[in-house]
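# Compute the structure for the input listed below.
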Amino acid sequence: MFGENALRDRSTVLIVDDDRTVRGLLQRALHLAGYRTAVAADGYEALATLATFEQPITAVVTDAIMPGLAGTALVEEAHARGLDLGIRFYLMSGNMDVIARWGNRASGFHAAFTKPFDIGHVVRQLDEDLAPPPGAEPDVQANGIGWLARALAQHDSGTGAHSNLVTRYTAVLARAMAVPDDIAVDIADAAALHDVGKIGVPEAILNKPGPLDAAEVAVMRGHGEIGYSILSREPHRLAGLAAQIARHHHDRFDGSGYTPLAGFAIPLPARIVAVADIYDALRSARPYKPALSHEEAAACLLVGDGRTDPSHFDPDVLTAFRSALPEFQRIVRYGPGTDETTTTDHKECG
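Below is the predicted model of the structure:
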């Protein structure tokens, strides 16, 4: 029943059930089948795990009815927080009415398992659904060019947390712009590598506890070209897209950015990531500045203040950003520099 499957070892399944026995049974079975696992006792714990777990979650198998946030509501809440990117959700219940009402794709679930379930059937379903087609490349965040993002996180932990959040904000923005789902997923995955060129920036500059001088600014501004140089040599399917984003995410719609490109000549993925990138930078504390609140950061982008101005961004992306503000606010922020502390006298957006 648990035959060898070379593709399983890169899949992590989150098991969500308030019954410890069920969690343990599924965890042991999936380990024997070669899957990595994480566990949560309710929907809220599951959301926290999706936001912070050290490995990308591939699938969530959740009980339908639990104290706190029920499994039937978990999919919707994960989507609202931008935590469902590339994840398949599966429902478990011993109530056939619940299975009939919720255990379908219209409700966000890929499939449903009836309790008491056949462990072999669960494993076979996951094998069938999670195994990529023959010849498919590894996911960016797992065994593909995601190693570059992990290397950057070791070089600069703040940039690692920033990249994770930019990925989630990018996914929300792309959806708000009605980008087709498969393309939106690719753009969000590639966005994780937008700052990979900072691997080539000295740590003394990255971690300087104050504004950069002119020479340091020139070095920092080179990270886009460094990122492009690194990514454009990678054979991964998304390397070209990631390289494009790395080079152009600091370009400005009014032509005042890092390269001479302006307006719609800037690739759309980079125009989307530009807004996600600046929003998270504004929300994040640095040694030389406090974090802005969600409302303050949104005002900087939409109204302008200090060094940030709406003319820097694609108006269509800003329209999508305005429509998606509630989703941006619901995304859980974590990692270095992402505390919610603000000061009332901090008014500059740059």
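# CA atoms for contacts and neighbours, from now on please.
OK.
# residue boundaries of the strands in the stretch 1-150 of the chain?
Using DSSP state E, counting those that start in this stretch, the strands found in the stretch 1-150 of the chain span residues 12-16, 36-40, 59-63, 88-93, 111-114.
# need these in JSON lines with mean neighbour count and distance to Pro134, can you?
Below are these laid out as JSON lines (neighbours: other C-alpha atoms under 10 Å; distance: least, C-alpha to C-alpha, whole Å):
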{"stretch": "strand 12-16", "mean neighbour count": "25", "distance to Pro134": "20"}
{"stretch": "strand 36-40", "mean neighbour count": "19", "distance to Pro134": "21"}
{"stretch": "strand 59-63", "mean neighbour count": "27", "distance to Pro134": "20"}
{"stretch": "strand 88-93", "mean neighbour count": "24", "distance to Pro134": "20"}
{"stretch": "strand 111-114", "mean neighbour count": "20", "distance to Pro134": "23"}
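# so what does the longest helix seen in the chain touch, helix or strand wise?
In the chain, with assignment by DSSP state H, the single longest helix is helix 157-176. Where contact means 3 or more C-alpha pairs under 8 Å, 6 or more residues apart in numbering; DSSP states H and E, helix 157-176 is packed against helix 146-155, helix 181-191, helix 268-283, helix 315-323, helix 325-330.
# Kindly reformat these as CSV containing mean neighbour count.
CSV is the format used below for these (neighbours: other C-alpha atoms under 10 Å):
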stretch, mean neighbour count
helix 146-155, 18
helix 181-191, 21
helix 268-283, 25
helix 315-323, 18
helix 325-330, 17
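# sorry, back to before: got the angle between the longest helix of the chain and helix 268-283?
Using axes from the mean of the first three to the mean of the last three C-alpha atoms, to 10 degrees, the inter-axis angle of helix 157-176 relative to helix 268-283 is 130 degrees.
# and Pro260, what does it touch?
Pro260 is in contact with Asp251, counting by C-alpha atoms under 8 Å, 6 or more residues apart in numbering.
# In three-state terms, label it for me.
Here Pro260 is coil, with the state taken from DSSP: H, G, I helix; E, B strand; the rest coil.
# I have a second one here; can you model it like the first so I can compare?
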Amino acid sequence: MTEQKGTVLIVDDTPANLQLLESILHAQGYAVRAAISGPMALKAIRIQSPDLILLDINMPEMNGFEVCRALKADPQFVGIPVIFVSAAVDTADKLRAFEEGGVDYVTKPFQPLEVLARVATHLELKRHRNHLEELVQDRTRELLLTQDAVIYGLGILAEYRDPETGLHIKRTQLYVKLLAEQLRHHASFQGYFDDTTIRLLYHSAPLHDIGKVGVPDHILLKPGKLTEAEFEQMKQHAVYGREVIDRIAAGMHDDSAASFLRLAGDCAYSHHECWNGTGYNGLSGDAIPVAGRLMALADIYDALTSKRVYKPAFSHERTVEIITEGDGRTVPEQFDPAVLQAFMDLQGSFKQISNAYRDEDTASHLSRSAASGLLSETDKNGACHA
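As a prediction, this is how the structure comes out:
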């Protein structure tokens, strides 16, 4: 048995032409399908995409040019090579065939060897093109993985300065992604949260605290409430973070990298901004970048549910109560109302992530505190500067 070389769809309203082409191609190991009209051809293509199409031009109801135009308008089928087969020898017809997206033109009455040679050539070209596209996709995937590893590494660099935060990076990444997907169709963010933006937000989230590398250890690791001067210095980590990312962006000449770094810079600078204007740098309302609004809530939730040098870990339930009702330091008015509502709708998923990626010391602290009833108390000596 001859090895099958690919699937060819023949489209022609003349049964004799269909039979002849089918016998020629089948004898050479091609799988052959046939359609006697343009609409039938488009239906057949949608059911099972062929590797190549031999397409007659002069057909009733829908001519070959119209079929090819409809085919090339669909991203799913635009890569299928189309060879026009026609009795027309006029140069204008041939030019139009190529303009409509055809890759070749065979004149009737055709020679079997010529048809076979052209079919083989264009199938081989298609295989090479597909292979190149696979190589590009593989290379792109490798570059993205490398980018993600570098980003994550930079985020971990900040975590090394603040060792008690452990899995903070992973948790906040997942929280931000949850919020973004929940708000995708919200009227306030119409058209903002597409797949690309959500991916960029997810992968830029680890850099939100990169500015901590510029904060002295005696402030960053202080086991108690900061003085006013110390807190002012702590607040600078948002500025330091944006400066670091801006310096990286200045050396980049790639638009996709620039988009990513812009989101990362927004997140680093504005994740401590408050909707009511009481945040680190005084931004309020819509002036706060979207990335910062999402991270602000994710960061607060994670800080409250995690043990820190300056505070105990609170339970998920107590944390939700603090965020939605306030506790004197955290108030609902500091969050974008749409983001706050998304959090309330997603609180079950937040709890699942918190439990799945919980630090060991936080877990043991919660267990001890729950047994002794300490989770109902509020740490009045620690500022929430996670």
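# Now the TM-score, please.
Once superposed, the chains reach a TM-score of 0.59 (TM-score structural alignment, normalised by the length of structure 1), with 224 aligned residues with a C-alpha RMSD of 2.5 Å.
# Which one of the strands of the stretch 1-150 of structure 1 lies nearest to Pro287 of structure 1?
Between Pro287 of structure 1 and the strands of the stretch 1-150 of structure 1, the tightest spacing by C-alpha to C-alpha is seen for strand 36-40, at 34.2 Å.
# Now distance to Cys349 of structure 1 too, for the strands of the stretch 1-150 of structure 1, in CSV please.
Listed next are the strands of the stretch 1-150 of structure 1 as CSV, based on distance: least, C-alpha to C-alpha, whole Å:
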stretch, distance to Cys349 of structure 1
strand 12-16, 38
strand 36-40, 38
strand 59-63, 38
strand 88-93, 38
strand 111-114, 45
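# Of all the ones you listed, which one is nearest Asp305 of structure 1?
Asp305 of structure 1 sits nearest to strand 88-93 of all those, at 41.0 Å, using C-alpha to C-alpha.
# would Val8 of structure 2 count as being in a helix?
No - counting by three-state DSSP, one finds Val8 of structure 2 to be strand, located in no helix.
# Thought Ile53 was touching it, still the case?
Yes - in terms of C-alpha atoms under 8 Å, Val8 of structure 2 counts as a neighbour of Ile53; the distance is 5.6 Å.
# Settle it for me: which of these two has more neighbours?
Ile53 (26 against 23; other C-alpha atoms under 10 Å).
# ok so, going back, out of the helices and strands packed on helix 157-176 of structure 1, flag the one nearest Thr342 of structure 1.
Among those, helix 268-283 comes nearest to Thr342 of structure 1, with 9.0 Å by C-alpha to C-alpha.
# Report all helices and strands that the closest one contacts.
With contacts taken as 3+ C-alpha pairs under 8 Å, 6+ apart, helix 268-283 of structure 1 sits against helix 157-176, helix 239-248, helix 294-302, helix 315-323.
# Measure the mean distance from the third one to structure 2 post-superposition.
After superposition onto structure 2, helix 294-302 of structure 1 sits on average 0.9 Å from its aligned residues (mean C-alpha distance after the TM-score superposition for structure 1).
# okay, the angle between that helix and helix 268-283?
Going by the same axes, to 10 degrees, helix 294-302 of structure 1 is angled at 140 degrees with respect to helix 268-283.
# in structure 2, which spans are helices?
For structure 2, the helices defined by DSSP H cover 15-27, 38-47, 64-72, 91-99, 112-161, 168-182, 195-204, 217-220, 228-250, 255-270, 290-305, 316-325, 337-356, 360-372.
# most neighbours per residue, which of those?
helix 290-305 (a mean of 25; mean count of other C-alpha atoms under 10 Å).
# how far is it from where the chain is centred?
20 Å (C-alpha atoms, centre = their mean, to the nearest Å).
# And stretch 129-142 of structure 2, by the same measure?
18 Å.
# got it, and stretch 219-230 of structure 2?
For stretch 219-230 of structure 2 - counting by C-alpha atoms, centre = their mean - the centre lies 38 Å from the chain centre.
# Find me the equivalent region of that stretch in structure 1.
Stretch 219-230 of structure 2 lines up with residues 205-216 of structure 1 when matched by TM-score structural alignment.
# if we can go back for a sec, Leu212 of structure 1: which of the helices and strands packed on helix 157-176 of structure 1 is closest?
helix 268-283 (15.7 Å).
# what does the closest one correspond to over in structure 2?
So in structure 2, the equivalent range for helix 268-283 of structure 1 is 290-305, judged by TM-score structural alignment.
# how close does that stretch sit to structure 1?
By mean C-alpha distance after the TM-score superposition for structure 1, the fitted stretch 290-305 of structure 2 averages 0.5 Å away from its aligned residues in structure 1.
# still on that earlier bit, reformat the helices and strands packed on helix 268-283 of structure 1 as a markdown table; add distance to Ala265 of structure 1.
Converted to a markdown table, those look like this (distance: least, C-alpha to C-alpha, whole Å):
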| stretch | distance to Ala265 of structure 1 |
| --- | --- |
| helix 157-176 | 18 |
| helix 239-248 | 10 |
| helix 294-302 | 21 |
| helix 315-323 | 14 |
